[in-house]
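Undergrad: can you look at this prediction? I've put the sequence above it.
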Amino acid sequence: MTDRPLSPADRALSDAVDRGDLDAVRAASAAGADLGARDAAGRTPLLRAALADRVAVAALLVEAGADVNAQDARLDSPWLVTGVTGSVPMMRALLPGRPDVALRNRFGGVSVIPAAERGHVEYVRAVLAETDIDVDHVNDLGWTALLEAVILGDGGLAHREVVDVLLAHGADPLLPDGDDVTARVHAERRGFREIAAALRAAEAVRADDSHPDRP
């Protein structure tokens, strides 16, 4: 990151992004605005667009060459914040920019983890189907997306669906947290009966798969 003062074109671009003004974004870019210029928090214009879910603006910036992986002072990037907002249109707008799906946020997680925590079902489904993101990535807390969906979720319909989607995409139900507690045990402790049942069934499938000769 740099402390270089913003030029008039840079400021015009930042203001245009905040307004969602596509014509002004084009004009500022044509006037030489730096697509990598950062505000006081280290956010680029594309990150600001992603945070505000200004999909058309983001698509224009990506087409112009903006970096989808540029991280701010909090280690947020345009790509990473899609997992927080759960915006599938924004996720898809950033894909042409070749996002690094292994890029980690300040908790050491990839985008599918906060999405699972927040119950963003369609995002979890889309990011697993359309990228090669690691469904079993473990963050600095020792949690996978599956564990976060249970530990930080509310056990409601959205989180039940997230668990189902994660399992359908190969999430390992036997991976424990740092205290060697699995997602199923956490679900049972929290009284999430449907989630616990789904995880119990997935564990049984894993056990069968590990013993292919078992009758």
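TA: Everything's here; your move.
Undergrad: can we go C-alpha only for contacts and neighbour counts from here?
TA: Will do.
Undergrad: can you pull the buried residues of stretch 20-33?
TA: 20, 22, 24-26, 28-29, 33 (16 or more other C-alpha atoms under 10 Å).
Undergrad: okay, pairing it with this:
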Amino acid sequence: MKTAWLAACALAWATGALAQTAPAAAEAARYTGVLAAAQRGDLAALDRLAPVDLRVRDGQGRTALHVATFARQHAAIRRLADAGAELGALENDRYDAVTIAAVADDEETLRLLLSLGASARRITSRYDGTALIAAAHLGHAGVVRQLIAAGAPLDHVNNLHWTAAIEAVVLGDGGPRHQDTLAALIAAGANLQLADRQGLTPLALARARGHAAMAAMLERAGAR
């Protein structure tokens, strides 16, 4: 059972990292039309193209909004939103712009997307997860706090049977970033008794992983 659990952890690390792939330089150089304008932040071109080309996608299913999010082109993101871009659109690996910004630890772009009406509640990725789970996995505490404030579901269970609190423990390194992330989840009222498929709660997992500081935090919060 322990071997299978460790294999699942390794798989989540590897495939999660691979899924969040920005357009490569060579790929971006081949962009035309609205995708090229989004990549460059060319507002004049977006004004001309966006109203009719919002559904154009690249080979990975990225829309102009995804491209602008990866490129951190804030003015382009605003212009695309004003033109009616679908803020919750998913690319081929089922990531939306909010999750892309969350994984990149890009608090400024995330703040902009949320202010424009993008949802923190979207179910994303091949794991049927959320931006909050992805950010907790990576220890992006500032992003986690933004998403919580925006109404992200604290106790969503993905198809690995993990919550944000569980991922902060099993996929984290136990260090300050993941401790800060767990603290944010605890303060927001995350359910600390939800268990994984093996029946292990965040506290049991923290102990198993040797994350003493996280285990102590969970104990103080009444976790079992």
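TA: Good, I have the coordinates. This structure is a prediction, so every number in the text was calculated from the model and none was measured.
Undergrad: which of the buried residues of stretch 20-33 of the first structure fall in helices?
TA: Using DSSP state H, the subset of those located in helices is 22, 24-26, 28-29.
Undergrad: make a markdown table from these and add distance to residue 163 of the first structure to it.
TA: Shown next, in a markdown table, are those (distance: C-alpha to C-alpha, whole Å):
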| residue | distance to residue 163 of the first structure |
| --- | --- |
| 22 | 38 |
| 24 | 42 |
| 25 | 40 |
| 26 | 42 |
| 28 | 44 |
| 29 | 42 |
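Undergrad: packing partners for the top helix by length along the first structure?
TA: Secondary structure assigned by DSSP H gives helix 193-209 as the longest helix of the first structure. Applying 3 or more C-alpha pairs under 8 Å, 6 or more residues apart in numbering; DSSP states H and E, one finds that helix 193-209 of the first structure makes contact with helix 157-168, helix 183-190.
Undergrad: and it, what's buried?
TA: 195-196, 198-200, 202-203.
Undergrad: ranges for the helices of the second structure?
TA: Using DSSP H, the helices of the second structure run over 2-19, 25-29, 33-40, 43-53, 64-71, 74-82, 97-103, 107-115, 131-138, 141-149, 164-170, 176-188, 202-209, 212-220.
Undergrad: how about TSV for the ones you listed, with distance to residue 194 of the second structure added?
TA: Below are those laid out as TSV (distance: least, C-alpha to C-alpha, whole Å):
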stretch	distance to residue 194 of the second structure
helix 2-19	17
helix 25-29	42
helix 33-40	41
helix 43-53	44
helix 64-71	33
helix 74-82	37
helix 97-103	23
helix 107-115	28
helix 131-138	14
helix 141-149	18
helix 164-170	8
helix 176-188	13
helix 202-209	8
helix 212-220	13
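Undergrad: between the ones you listed, which gets nearest to residue 123 of the second structure?
TA: With respect to residue 123 of the second structure, and counting by C-alpha to C-alpha, the nearest of the helices of the second structure is helix 131-138 at 8.0 Å.
Undergrad: where does that closest one end up in the first structure?
TA: On the first structure, the counterpart of helix 131-138 of the second structure by TM-score structural alignment is residues 111-118.
Undergrad: what of stretch 162-174 of the second structure?
TA: Using TM-score structural alignment, stretch 162-174 of the second structure pairs with 143-155 in the first structure.
Undergrad: which residues sit against that stretch?
TA: Residues outside stretch 143-155 of the first structure that contact it (C-alpha atoms under 8 Å, 6 or more residues apart in numbering) are 112-114, 116-119, 135-138, 159, 162-163, 166, 171, 173, 176-178, 182-183, 186-187, 192, 195.
Undergrad: okay, buried residues for stretch 128-144 of the second structure please.
TA: Quick answer for stretch 128-144 of the second structure (16+ other C-alpha under 10 Å): 129-144.
Undergrad: before we move on, what about stretch 110-125 of the second structure?
TA: Neighbour-count burial for stretch 110-125 of the second structure, counted by 16+ other C-alpha under 10 Å, picks out 110-114, 118-125.
Undergrad: likewise for stretch 199-212 of the second structure?
TA: Here stretch 199-212 of the second structure shows 200-207, 209, 211 as buried, counting by 16+ other C-alpha under 10 Å.
Undergrad: what residues in the first structure pair up with that stretch?
TA: Per TM-score structural alignment, the counterpart of stretch 199-212 of the second structure in the first structure is residues 180-193.
Undergrad: how long is that stretch end to end?
TA: Chord length of stretch 180-193 of the first structure, first to last residue, is 21 Å (C-alpha to C-alpha, to the nearest Å).
Undergrad: same check on stretch 18-32 of the second structure?
TA: Span of stretch 18-32 of the second structure from end to end, C-alpha to C-alpha: 25 Å.
Undergrad: ok, how many other residues are close to the nearest residue to residue 125 of the second structure once chain neighbours are set aside?
TA: Among residues not flanking residue 125 of the second structure along the chain, residue 94 sits closest, at 4.5 Å (C-alpha to C-alpha, 6 or more residues apart in numbering). Residue 94 of the second structure has 18 neighbouring residues, counting by other C-alpha atoms under 10 Å.
Undergrad: map residue 94 of the second structure onto the first structure.
TA: By TM-score structural alignment, residue 94 of the second structure lines up with residue 75.
Undergrad: my read is that that match contacts residue 108, right?
TA: No. Residue 75 of the first structure is beyond contact range of residue 108, at 9.7 Å (criterion: C-alpha atoms under 8 Å).
Undergrad: re earlier: go through the buried residues of stretch 110-125 of the second structure and name the one nearest residue 13 of the second structure.
TA: Nearest to residue 13 of the second structure among those is residue 125, at 13.3 Å by C-alpha to C-alpha.
Undergrad: residues contacting the closest one?
TA: Counting by C-alpha under 8 Å, 6+ apart, the residues that residue 125 of the second structure touches are 93-95.
Undergrad: and these, which is closest to residue 69 of the second structure?
TA: Checking the contacts of residue 125 of the second structure one by one against residue 69 of the second structure (C-alpha to C-alpha), the nearest turns out to be residue 95, at 11.6 Å.
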